[in-house]
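Student: okay, here's the prediction I keep looking at, along with the sequence it came from:
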Amino acid sequence: MSRSVSKLLPLAVLVGAVGLGGCASKSFVREQIAPVSQRVDALESRLQETDGTAKAALAEAQAASGQAQQNGQRLDQLNGRVDGVDQRLSVQERRVKRPRN
C-alpha cells in the first residue's frame, strides 16, 4: 500500500462505521421523546389553566376598578350636597345669633 492510501484507510473505516451505525429506529426515538412530550403536555395544560385564572382575575380587577370609579363619582356628588347643607346651616346659625334690637 502506498503511504497516502494507508493514511486514508482508517479515516474511511471511521466514516463508514459512523454512517452505518448512526441511525436510530423510530421506536427508540419515540421512547426517548415520550417523557419529554408528556412533560410538555402537562406544562401546556397548566399554562392554559393559569391563563384562564389570569383572565378571570383581570376581569374582576376591571370590574372593581369601574365600581371604584362610580363610588368616587358618587362620593363627589355627596360631598357637594354636604357642602350645600353646611352652607345653609351656617347662614341659619348667623341669623339666629344676631341680637334683636
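Tutor: Happy to help now that I have it.

Student: CA only for contacts and neighbour counts going forward, please
Tutor: Noted.

Student: quick check: which element contains S4?
Tutor: Per DSSP states H and E, S4 falls inside helix 3-21.

Student: what residues sit buried inside that helix?
Tutor: Of all the residues in helix 3-21, not one is buried under the rule 16 or more other Cα atoms under 10 Å.

Student: chain center to it: distance?
Tutor: Offset of helix 3-21 from its chain centre (Cα atoms, centre = their mean, to the nearest Å): 55 Å.

Student: since we're on S37, how many residues are nearby?
Tutor: 12 (other Cα atoms under 10 Å).

Student: look at it and give its secondary structure.
Tutor: Secondary structure, DSSP: H, G, I helix; E, B strand; the rest coil: S37 is helix.

Student: adding another structure so you can compare the two:
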Amino acid sequence: MKRLSPVVGIMIGAASLGGCATKSYVREQIAPVSARVDTLESRLQQTDGTARQALAEAQAASTQTQGNGQRLEQLNGRVDTIDQRLQAQESRPKRARN
C-alpha cells in the first residue's frame, strides 16, 4: 500500500494541474487546421463544379451520338433500298436500242 500511494498522488496531482484549455488557446490551435479545411473545401467545390460540367457535356454527347446512330440506321435503310433496285436493274436483260 505504501508503494501505491505515491503513484496515486502523482496521478491525482497531474490531473488537477492540467486544467482546462482556454477558448483562445483552442482557437489558436485550431486556426491552421481550419484554414486548410477551408482551402480544401473550396478546391472540392471547384472540382465538383468541373465534374458536374463534364457530366452534362458527356450526357449531351451521348444524346447526340444516339441521334447520329438513328440517322445512320435510316441512311443504311435507304442505301439498302437503292442497292436492291440497282441489283434488280442489272439482273434484267438489256434491250437493244433501235
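Tutor: Good, I have the coordinates. Not measured: the values here are computed from a predicted model.

Student: which residues touch the helix holding S4 of structure 1?
Tutor: For helix 3-21 of structure 1, there are no external contacting residues (Cα atoms under 8 Å, 6 or more residues apart in numbering).

Student: counterpart of N68 of structure 2 in structure 1?
Tutor: If you follow N68 of structure 2 across to structure 1 using TM-score structural alignment, you land on N71.

Student: and that match, what element?
Tutor: Assigned by DSSP H and E, N71 of structure 1 belongs to helix 26-97.

Student: same question for P99 of structure 1.
Tutor: Using DSSP H and E, P99 of structure 1 maps to neither a helix nor a strand.

Student: what stretch of structure 1 does stretch 81-89 of structure 2 fall on?
Tutor: So stretch 81-89 of structure 2 sits over residues 84-92 in structure 1, by TM-score structural alignment.

Student: quick one: that stretch to structure 2 mean distance?
Tutor: Compared with structure 2 after the fit, stretch 84-92 of structure 1 shows a mean deviation of 0.8 Å (mean Cα distance after the TM-score superposition for structure 1).

Student: mind listing what's buried in that stretch?
Tutor: Residues of stretch 84-92 of structure 1 include none that count as buried (16+ other Cα under 10 Å).

Student: centre of the chain to it, how far?
Tutor: Per Cα atoms, centre = their mean, the centroid offset for stretch 84-92 of structure 1 relative to its chain is 53 Å.

Student: again, but for stretch 87-101 of structure 1
Tutor: Centroid separation for stretch 87-101 of structure 1 versus its chain: 62 Å, with Cα atoms, centre = their mean.

Student: likewise stretch 49-59 of structure 1?
Tutor: 8 Å.

Student: and it, which stretch of structure 2?
Tutor: Going by TM-score structural alignment, stretch 49-59 of structure 1 sits over residues 46-56 in structure 2.

Student: have a look at how far, on average, the matching stretch is from structure 1.
Tutor: Here stretch 46-56 of structure 2, set against structure 1 after superposition, deviates by a mean of 0.7 Å using mean Cα distance after the TM-score superposition for structure 1.
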